[in-house]
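how would this look folded up:
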Amino acid sequence: MERASKSQLYVASRDGRTAPKSIAQSLCYCCKTSFLTGADGAMYGVWRHVYPGDLRDMAFTVSRDGGRTFAAPVRVSEDGWEFDGCPDNGPTLAVDGSRRAHVAWPAPVDVKNPNALSLFYATSTDARRFTPRVRIPTRSNAGHVQIVARADGSALVAWDESAEGGRRVRYTTIRRSPAGGTVTFALITELGMGKYPALAVMGGTVLVTWSQAQAGGSVIGVRELP
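Predicted coordinates for the structure are as follows:
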């Protein structure tokens, strides 16, 4: 907790117009952050924050003035995960055409068993309040989650999880009802043994890549998803 309280999250522009500046402090510095620019021009970000009591929950912010200022971070979900260390397993973020933010992240189902991680999902339409978290139906210890939003407002999520002495990559599509109260998951599909998936949207096509072990090294798998 003491070391994490000294960490800060900085943003800057590559063209030098925005000098590096801190927008948050006391974050989990080993877990990846996720930042993007939405179709509306706003900048959105999410990271694993270290809250009082050493609770490692997700924090979310938005800038609507080109990164000059950011809103005070809001807590995505109160998971209650007390952990004196770094999980090295951060959140992922997507924003659809309706400005709905989709966030997925790893956390324990039971905080008394912090080594058994599952994945959770929540959304926000106003960048201030999130829906109650929903568990993504993983089979075993999961992480390295990635998410993209599709034109129809659904989200596609990929991750890796423990399997057969290694890691297996899986994905699913998440759909939320127009009223926002019901979440459904498509049939979960396995891509094979591997880890560290990455997703990209090209027009109407979603591509997934992942690392696969091979004798003497590794290769990168690539697949177009339906």
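
rest of the way, CA atoms for contacts and neighbours
Fine.

Compute the first-to-last residue distance for stretch 47-63.
One end of stretch 47-63 to the other measures 15 Å (CA to CA, to the nearest Å).

quick one: contacts of that stretch?
Surrounding stretch 47-63, the residues in contact under the criterion CA atoms under 8 Å, 6 or more residues apart in numbering are 1, 4-5, 26-28, 31-34, 42-46, 69-84, 90-91, 105, 127.

and the residues you listed, which of them are in strands?
Residues of the contacts of stretch 47-63 located in strands (DSSP state E): S34, M43, Y44, G45, V46, V74, R75, W105.

Also this sequence, please, to line up against the first:
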Amino acid sequence: MNVLLLALGACLFSSVTLADEHAAHSTTQSNSARKWLARQEQAPRLAVAASFDDHGRLWLARAVGRHLQISHSDDAGENFSSPVTVNEVPELIAADGQSRPQIAVVGQKIYLNWTQVLPEPFAGHIRFAVSNNVGQSFSPPVTVNDNQEAITHRFNAMLADAKNITIAWIDKRDGSGKADYRGAAIYTAQSHDGGQTFTANRKQADHSCECCRLGMASDKDGTALIFWRQIFGRNIRDFALARLDEPLMRATEDGWAIDACPHHGGTLAVDRDAIRHLAWFTGAEKSPGLYYRRIDGKTPSKPMPFGNIDAQASHPAIATQNGNVHLVWREFDGKYTRILGMYSTNQGKAWSAPKELSSTEGAADDPLLIQGRGAIWLVWNTARQGVAVKQVSP
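Below you'll find the predicted structure:
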């Protein structure tokens, strides 16, 4: 059984004399930073962002070298336009694993959000740019986190509508220099003027897991909901859920005790009746694997297992349309990475049998589900086949 675990790295210092301690510390930091940057440069930058606009045009954002580029397709991903560069000044952009650029299209505006990788290990800044002319050009990127330390501000998520832009991320400012601070924190910022300015950063919760991506969705009234892996007690890493204007509630009760970050965030969707649909991974010894839960009002359903844990079932994505709910995830058989999917036509009460949707050899992004053109679509980027877009709604 393969449970996905990845501990946070740590700098290891040699035994030195007191006189040489400062020099040795600086050298170790420098070596650590070089190794960190080398790993980030070499990582396959396959994590993409995609969104349909109101006219059915598909917009795609991806990291190419040290630039974020955007292109569009008028035939649902069969062909794409020449790319437009978002950040004229090069910067290293996180676009693999739990880090994904974010895109939202609202009328004539296109909003982009990403994490800039800094030279210091595990450090980053939350970045934002806007196009006011339907993707022809972009404003110079701004840094959204108002704490400017070279520490973790990473794993960003974004929602946008005609009124607000909401960005959330994982932030370690509250634990900086505090050995007894558990994990990180969830921070948010909003713009009420189309991305021209952002509010002061606001802390949603202390003691989040350090490196699991965030799930975000709009509640029925438009308020942002955030779904994240939280540290409960000393080191139980289950999930929390919160509206932007409310304290967190515990959303899962797996009891996964692990002194490391699993690098395995959850996914969230809200349907037309405000039912919340959650999917996540747990490595809890008693019941590891992927799970789905619906929360109708204050009533959560019993967690439903799905996927084949022996095939490393992992990294789910979820989306809703009318009364339908779609789940996709990835599995690996030793040679091929496969994307499987299943759906419910009654708001998650009963589900179809799983079906294979796509497969590849080699490196691949996690699956992404988006809505548009009256349907739900799978967007999947692989090293061999490139970006593939497939309609999955029945």
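
The most centrally placed residue in structure 1 and T125 of structure 1, how far apart?
Geometric centre of structure 1, nearest residue: T92, 1.6 Å, by CA atoms, centre = their mean. T92 of structure 1 sits 17 Å away from T125 of structure 1 when distances are taken as CA to CA.

now the helices for structure 2?
Assignment of helices within structure 2 using DSSP state H yields the ranges 21-42.

what's the burial count for the equivalent of W377 of structure 2 over in structure 1?
Counting by TM-score structural alignment, W377 of structure 2 corresponds to L207 in structure 1. Neighbour count for L207 of structure 1, taken as other CA atoms under 10 Å: 14.

and what of the one 4 residues further on?
Counted with other CA under 10 Å, the burial measure for S211 of structure 1 works out to 17 neighbours.

hang on, the earlier thing: top of the ones in strands among the contacts of stretch 47-63 of structure 1 by number of neighbours, please.
Comparing these on neighbour count, W105 comes out first with 30 neighbours (neighbours: other CA under 10 Å).

coming back round to it: wouldn't the residue nearest to the centre of structure 1 be in contact with P106 here?
No: because the distance of 9.5 Å does not satisfy CA atoms under 8 Å, T92 of structure 1 is recorded as not touching P106.

and for these two, which residues touch both?
Residues touching both T92 of structure 1 and P106 (CA under 8 Å, 6+ apart): V145.

show me what contacts the residue nearest to the centre of structure 1?
Remark: with contacts taken as CA under 8 Å, 6+ apart, T92 of structure 1 is in contact with T33, S34, V46, V103, A104, W105, V145, Q146, I147.

swap in V206 of structure 1?
V206 of structure 1 makes contact with L199, A200, E224, L225, P226, according to CA under 8 Å, 6+ apart.

What's T188 of structure 2 aligned with over in structure 1?
Using TM-score structural alignment as the criterion, the counterpart of T188 of structure 2 in structure 1 is V11.

any idea how far F70 of structure 1 is from that match?
The spacing between V11 of structure 1 and F70 of structure 1, counted by CA to CA, is 10 Å.

any idea how far L187 of structure 1 is from the residue nearest to the centre of structure 1?
As defined by CA to CA, T92 of structure 1 lies at a distance of 21 Å from L187 of structure 1.

you'd agree G266 of structure 2 is up against A217?
No: counting by CA under 8 Å, A217 is not a contact partner of G266 of structure 2; they are 12.0 Å apart.

on that earlier part again, buried subset of the contacts of V206 of structure 1 as a ChimeraX selection?
Burial among the contacts of V206 of structure 1 is assessed by 16 or more other CA atoms under 10 Å; the matching ChimeraX selection reads:
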select :199
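
need the strands for the stretch 101-250 of structure 2, in chain order.
Assigned by DSSP state E, counting those that start in this stretch, the strands in the stretch 101-250 of structure 2 fall at 102-106, 109-117, 124-131, 142-143, 153-160, 165-171, 184-191, 202-208, 215-218, 224-232, 236-243, 249-250.

just so I know, which of those strands lies nearest A38 of structure 2?
Closest approach to A38 of structure 2 among the strands of the stretch 101-250 of structure 2 is made by strand 109-117 (11.4 Å; CA to CA).

once the structures are aligned, where does the closest one end up in structure 1?
Residue correspondence for strand 109-117 of structure 2 in structure 1, counting by TM-score structural alignment: none.
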